[in-house]
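**Q** missing the sequence, but the structure's below:
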């Protein structure tokens, strides 16, 4: 459970997620998230008046520590993108993602989007309230579906317009207002590659702090249709077998995990 605005004490002990400019503080020489009693860590940041508790990892409390832009600029070389944590310390990615999204909410909801007055933090939950107009805001979470589609012993892989050259993945997209997750899967697949799918099965989910997505993963089977690509979204797409797989998403991501699961199913179909 997230508990915001905890009075800071030098003797507080925990993991310290220092978030700034969409990056996390990973000091040398180990480039790890600092863990220990705050006063013992000698981090180069001004002790805050308050910190935010965002969870527990390995039995130790995880805190979000917010810093100023000037402090970030002075120590920018020791801040790294979140993908560094995902690939090199994947067990810590979840709470780094959570820390960033809490930090983003607190920084971007200081004033009311309805009347412009200053917002007040609710003390019993992570929300802001505008007293003049009673408008209340909660952290934004943007659900996205991602689906691995299998056609017997082959998987559909696509290269999106924003992918690295030569990098392929599976179909994904944001859920629209009023849609179920399953409806979003069918719509996105139809829009991006022009086919129909069947036998959807829920696989799992992963927070994706770019900036506040929640990836919801499915497996599915090909039903009908020919590949017709949306040129604004997809550069290329095709069916691939186990013997001619291109470079795909890393296993630390839900895309990579879905691809790995589908490859197991492809082997069984041979």
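**A** In hand now; what should we look at? On a predicted model such as this, the values are computed, not experimentally measured, just so you know.
**Q** okay, CA-based contacts and neighbour counts for the rest of this
**A** Fine.
**Q** name the helix or strand for the closest residue to residue 188 other than its chain neighbours, please.
**A** In space, and not counting its chain neighbours, residue 188 is closest to residue 173: 6.2 Å by CA to CA, 6 or more residues apart in numbering. Residue 173 belongs to strand 171-174 when elements are defined using DSSP states H and E.
**Q** pasting the second one now:
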């Protein structure tokens, strides 16, 4: 499925469209067991929407992110993370985009400089202050992810908020004036007290909780003993490649990063 992003509708609307409805930050799904999101025509409750954002076209069909005040009959709200686990990749990526735009719109209704109510700027994904001209674009917060390795083992950790039994790679936000590489080195040392080198970029993922942009690396351990950062890391340890604990599913970049690194290390050792 091919997605073509756009800010505004530039052609005749498609008769059916992907309409992603949100209520209080939750995605609405059909309230029928086993039913999945599907393209639909304009629905009778859509005129009551508090906001509508055009996203582009997915395989020639228009895509909209729509905010409602209440859940209409025939629909049920679901936490975005749970909904994402049920979606194929193209719809997952669309839901991520929609959720971040809806959240940006909700949190930028007033100017951060003078507190005047903002307005949508025509032709751009931006809100503008009619008083002082301040522009607010959708926010992205770059965060590194680092999977630390040494011969035959991976360093995995869990934070207090993780699902019980699940471990993942280390992660943290980039600070002002810092490169991604500096962030990786700093975060690893802060979170577990280890020193690393030989950073290798793996890939990236937009992550809507609430507006992170994840950039994943592998990094080789060169020194230090594990000392978990109080309040941030509940437990961290070295795990053998054939004895990993529970890890994130593949819909997250952490799930791909860990599985692909294990496969590469096992392949190199054989």
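**A** Sure thing, it's come through. It should be emphasised that the depicted structure is a prediction, and the values quoted were computed from it without experimental measurement.
**Q** overlay them and tell me the TM-score.
**A** Once superposed, chain against chain, the TM-score is 0.88 (TM-score structural alignment, normalised by the length of the first structure); 262 aligned residues with a CA RMSD of 2.4 Å.
**Q** re earlier: show me what secondary structure element comes after the strand holding residue 173 of the first structure.
**A** helix 181-193.
**Q** average offset between that following helix and the second structure?
**A** Compared with the second structure after the fit, helix 181-193 of the first structure shows a mean deviation of 0.8 Å (mean CA distance after the TM-score superposition for the first structure).
**Q** what packs against that helix?
**A** strand 142-151, strand 171-174, strand 196-208, strand 234-240 (3 or more CA pairs under 8 Å, 6 or more residues apart in numbering; DSSP states H and E).
**Q** quick one: closest of those to residue 268 of the first structure.
**A** Within these, the stretch nearest residue 268 of the first structure is strand 142-151; the backing value is 11.9 Å (CA to CA).
**Q** how big is the offset of that closest one relative to the second structure?
**A** Mean for strand 142-151 of the first structure is 1.0 Å (mean CA distance after the TM-score superposition for the first structure).
**Q** ok, back up a step: what residues are up against the residue nearest to residue 188 of the first structure?
**A** Residues near residue 173 of the first structure by CA atoms under 8 Å, 6 or more residues apart in numbering: 144, 145, 146, 184, 188.
**Q** quick one on the thing from earlier: pick the most buried one from the helices and strands packed on helix 181-193 of the first structure.
**A** strand 142-151 (a mean of 23; mean count of other CA atoms under 10 Å).
**Q** what are the contacting residues of that strand?
**A** Against strand 142-151 of the first structure from outside (CA under 8 Å, 6+ apart): 155-156, 170-175, 181, 184-185, 197, 212-222, 239, 255, 258-259, 262, 266.
**Q** quick one: closest of the helices and strands packed on helix 181-193 of the first structure to residue 100 of the first structure.
**A** Of these, the one closest to residue 100 of the first structure (CA to CA) turns out to be strand 196-208, at 10.3 Å.
**Q** give me the mean deviation of whatever helix or strand comes next after that closest one from the second structure.
**A** The helix or strand immediately downstream of strand 196-208 of the first structure is strand 213-224, counting by DSSP H and E. Once the two models are superposed, strand 213-224 of the first structure sits on average 1.2 Å from its counterpart in the second structure (mean CA distance after the TM-score superposition for the first structure).
**Q** before we move on, back to that, dump the contacts of residue 173 of the first structure to TSV, plus distance to residue 99 of the first structure.
**A** Formatted as TSV, these follow (distance: CA to CA, whole Å):
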residue	distance to residue 99 of the first structure
144	20
145	23
146	23
184	28
188	30
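**Q** quick check, central residue of the first structure?
**A** residue 208 (0.8 Å; CA atoms, centre = their mean).
**Q** show me the contacts for the residue lying closest to it once chain neighbours are set aside.
**A** The shortest distance from residue 208 of the first structure to any non-neighbouring residue, by CA to CA, 6+ apart, is to residue 214 (5.6 Å). For residue 214 of the first structure, the contact set (CA under 8 Å, 6+ apart) comprises 141, 142, 143, 144, 205, 206, 207, 208.
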